[in-house]
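> Provide a 3D model corresponding to the input given below.
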Amino acid sequence: MAPPKRDYYESLGVGKTATPDDIKQAYRQLAKQWHPDRNQGDPSAEEKFKEISEAYSVLIDVEKRRRYDRMGHAAFGGAADYERIDFRAVSEILEGLMGEVFGLSGAARRARQGTDIELELEISFEEAALGTEKPIQVPRLVTCGTCEGSGAAKGSKVERCHACNGVGEVKFQRGFFSASRPCSSCGGTGKRIETPCPTCKGKTVVASHEEMSVKVPPGVEDGAIRSVRGAGERGRHGGPPGDLHVRIRVRPHPLFKRDGADIKVTIPVSFPQVVLGTQVDIPTLEGRVKMKVPPGTQSGKVFRLRGKGIEVLGGAGKGDQLVHIVVEVPSNITKRQRKLIEELAAEFGEDVHPQQKSFLDKLKGLFE
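This is a model prediction of the structure:
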């Protein structure tokens, strides 16, 4: 019988609130320690390397991580361990540490996927419940318009870097540990610029902002992430662009509390209202509605307004609104009011308080 799989967060030594950068850093350090090239002849190191690579591949992917947080290892059914490993994501971390571990040529290594962009979007409780569409400003790097991406000032020469022969990186060997790193002479560009562009300082890109519209579906919860494929930073050297991840933050509502698809609201009423019965105004997502409070309603009674809750994601109906009745007791009364209440209490006797009488009878029985 195979031993139970370790928790992915435990495998990488990070907490469940770890950011993508935390996860990348943890994997980078463990990969240095456990890569088979550094532990030749040690099968336990190979198994450890597979374990951390599998954990990294799941936790670095937004959708896979969400599924894992919700369902654990069961989220991937009977998939074999190697099927869970995104070798592209793993190689992007390892190629700078171990050179040709994955057998990539120098040109292939320079083609890099653009980094993901992560933003937060704050919306109101009503917008989260009913859905909305909001504009956001996405910071990104764009090609410098002054030099058109060459990095060179007008009239300046652009030559191949002689230190790396235009490859953009240099290789080195430490025992059996092969590695590569960006060329320090050209900064990994493979080019030498005589006079850098005054706008981008030779970096070929400048900071900019792009306005985008994000659709928030009805029923979205606080902390949910909306992802837009290919809307992240552009890739380098022909690589694909990254993705945009927008984390939704829902502002608390002064009256409503959310419970799944249901909405809870507490309504204070007076003693005369619950004794005699009344109608009260109830706030809902769709405006105010009148609700009947029958005579004799007890404090703590919960009424259900069908279909007045939040739409379930996927269009599977709507929840309800739960109205919690609380009888408000006045804290300051006049002498006349006190006298009238005392007369009313005497008039009531015990017959109008069956719950209290039942409680006192049970209490009496405990001590007899």
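> make it CA atoms for all contacts and neighbour counts henceforth
Will do.
> Please, where are all the helices along the stretch 251-368 of the chain?
Assigned by DSSP state H, counting those that start in this stretch, the helices in the stretch 251-368 of the chain fall at 271-276, 335-348, 354-366.
> The last one: which residues count as buried?
Just to be clear, that refers to helix 354-366. Using 16 or more other C-alpha atoms under 10 Å as the burial criterion, none of the residues of helix 354-366 qualify.
> Tell me how many other residues surround C161.
Number of residues near C161 (other C-alpha atoms under 10 Å) recorded here: 20.
> Tabulate the helices of the stretch 251-368 of the chain (TSV), appending distance to P294.
Rendered in TSV, the data for those read as follows (distance: least, C-alpha to C-alpha, whole Å):
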stretch	distance to P294
helix 271-276	7
helix 335-348	19
helix 354-366	18
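> Looking at these, which is nearest to R140?
Shortest separation from R140 across those is recorded for helix 271-276, at 59.4 Å, computed as C-alpha to C-alpha.
> Centre of the chain to that closest one, how far?
46 Å (C-alpha atoms, centre = their mean, to the nearest Å).
> From the contact counts, what lies against it?
In terms of contact count using 3 or more C-alpha pairs under 8 Å, 6 or more residues apart in numbering; DSSP states H and E, helix 271-276 is assigned the packing partners strand 321-328.
> now the other sequence, so there's something to compare against:
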Amino acid sequence: MKEDFYEILGVSKSASAAEIKKAYRKKALQYHPDKNPGDTKAEEMFKKSAEAYEVLSDPNKKSKYDQFGHAAFEGGGFGGGGMNMDDIFSQFGDIFGSAFGGGGFSGFGGFGGGGQRRVKGSNLRIRVKLNLEEIANGVEKKVKVRRKIQAEGVTYKTCTTCNGRGQVTKVQNTILGRMQTAATCSACGGSGQILDGKPGDADAQGLKVSEETVSINIPAGVEEGMQLKVPNKGNDAPGNGVPGDLLVAIETHEHETLKREGDNLHYDLYISISDAILGTSKEIDAVGGKVRIKLEPGIQSGKILRLRGKGISSLNGYGSGDLLVHVNVWTPKELNKEQRDFFERMQGSENFEPKPEKSDKSFFEKVKDMFS
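The predicted model follows:
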């Protein structure tokens, strides 16, 4: 079972953004690879701390984590999980400041200490529309993506500006003395390599556009606006870089009769007065097809029937929601003479007088139950 992100950083759920950042910096410096060479446990804690900070420092991801826990990042990921050293130092290197010679480390192919930085390619973004059944059960989508890949026959050589380090060092005289700073090499973009030879179909970075079919596993229970991450399916990076990611924004088709509320679904069922009095059975829409329900004689307008487990599968894996059927008795606006005569005779009948029982909840009680 995955550790709680708040426990990893040692902060409470009410911690401010500044407190979360401070806690992460403390953990990152404690478990930094340069301070713990060859210590695999320290390296693992270094990665866990970065993963926790990536989520908790982003208000949107933090909200999803607080609501769904680690399940919010499963089935393709919503921005967390599986971070490597290049991801950590490309995203959070500034947090380390000058504690490790410009924020990097030497033993893992990262930024500082004479090591070579592995540049990450740019991310790609697409939108995927899902219908209600796909949302309820989860689905695998295959999409065609046009992404930049390294062209065959491309060769690189060591950048002469930074001598393959990916960084250049500048020394400035200030009133406080000589200050040394490190910056990304502008000649190679930080990769430590520059183009040496390329085929005619490659661009200035040695990349070409290629169309690829990508499989995206979408978990059940996703919502409009969520974003999944497919690692390494963005654009390639020049040289020895790592590919960017494919970011998938979720959009949903509105169902004709079913309305979603969290993991529950709502259905408005309209019946006639005679059906309400005599009782009947009705076929209604549900995820995956039709279902038949029985209405007892004397059913009241406003009654809510709960079909357990007929809603949306929970994103956190805890079962499924329910299908709530709202019964509405339809009153005809026009009657023929025979119908009017019948109801006029019934106006004084005791059976037609309203006699609500204690079990018949008011509208406000039904609303309260629905949201509880």
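> returning to that earlier point: so which of the helices of the stretch 251-368 of structure 1 is nearest G317 of structure 1?
The closest approach between G317 of structure 1 and any of the helices of the stretch 251-368 of structure 1, judged by C-alpha to C-alpha, belongs to helix 271-276 at 32.7 Å.
> residues in structure 2 aligned with the closest one?
Equivalent residues of helix 271-276 of structure 1 are located at 273-278 in structure 2, counting by TM-score structural alignment.
> which residues touch the matching stretch?
Around stretch 273-278 of structure 2, the neighbours that count as contacts under C-alpha atoms under 8 Å, 6 or more residues apart in numbering are 295-300, 329-331.
> May I see the PyMOL selection of the buried members of those residues?
Typed into PyMOL, the next command selects the buried ones out of the contacts of stretch 273-278 of structure 2 (criterion: 16+ other C-alpha under 10 Å):
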select buried, resi 295+299+300+329
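> Nearest spatial neighbour of P252 of structure 1, chain-adjacent residues omitted?
If you skip the residues right next to it in sequence, P252 of structure 1 has F125 as its closest partner in space, 6.4 Å away by C-alpha to C-alpha, 6 or more residues apart in numbering.
> now do the same end-to-end measure for stretch 182-197 of structure 1.
In terms of C-alpha to C-alpha, to the nearest Å, the two terminal residues of stretch 182-197 of structure 1 are separated by 21 Å.
> At which residues are the strands of the stretch 51-200 of structure 1 located?
Under the criterion DSSP state E, counting those that start in this stretch, the stretch 51-200 of structure 1 carries strands at the ranges 117-123, 132-143, 158-160, 169-174, 177-182, 191-193.
> any idea which of those strands is most buried?
Neighbour counts averaged per stretch over these are highest for strand 191-193, at a mean of 20; criterion: mean count of other C-alpha atoms under 10 Å.
> helices or strands up against that one?
Packed against strand 191-193 of structure 1, as judged by 3+ C-alpha pairs under 8 Å, 6+ apart, are the following elements: strand 158-160.
> which other residues reach the strand it packs on?
Everything outside strand 158-160 of structure 1 that qualifies as a contact, by C-alpha under 8 Å, 6+ apart, is 152, 166, 190-194.
> Out of the residues you listed, which is nearest to L360 of structure 1?
G190 (88.7 Å).
> that older thread, quick check: buried residues in the match of helix 271-276 of structure 1?
Taking 16+ other C-alpha under 10 Å as the neighbour-count basis, stretch 273-278 of structure 2 is seen to contain the buried residues 273, 275-276.
> ok, and for stretch 7-18 of structure 2, which residues are buried?
Within stretch 7-18 of structure 2, the residues that qualify as buried by neighbour count (16+ other C-alpha under 10 Å) are 8-9, 11.
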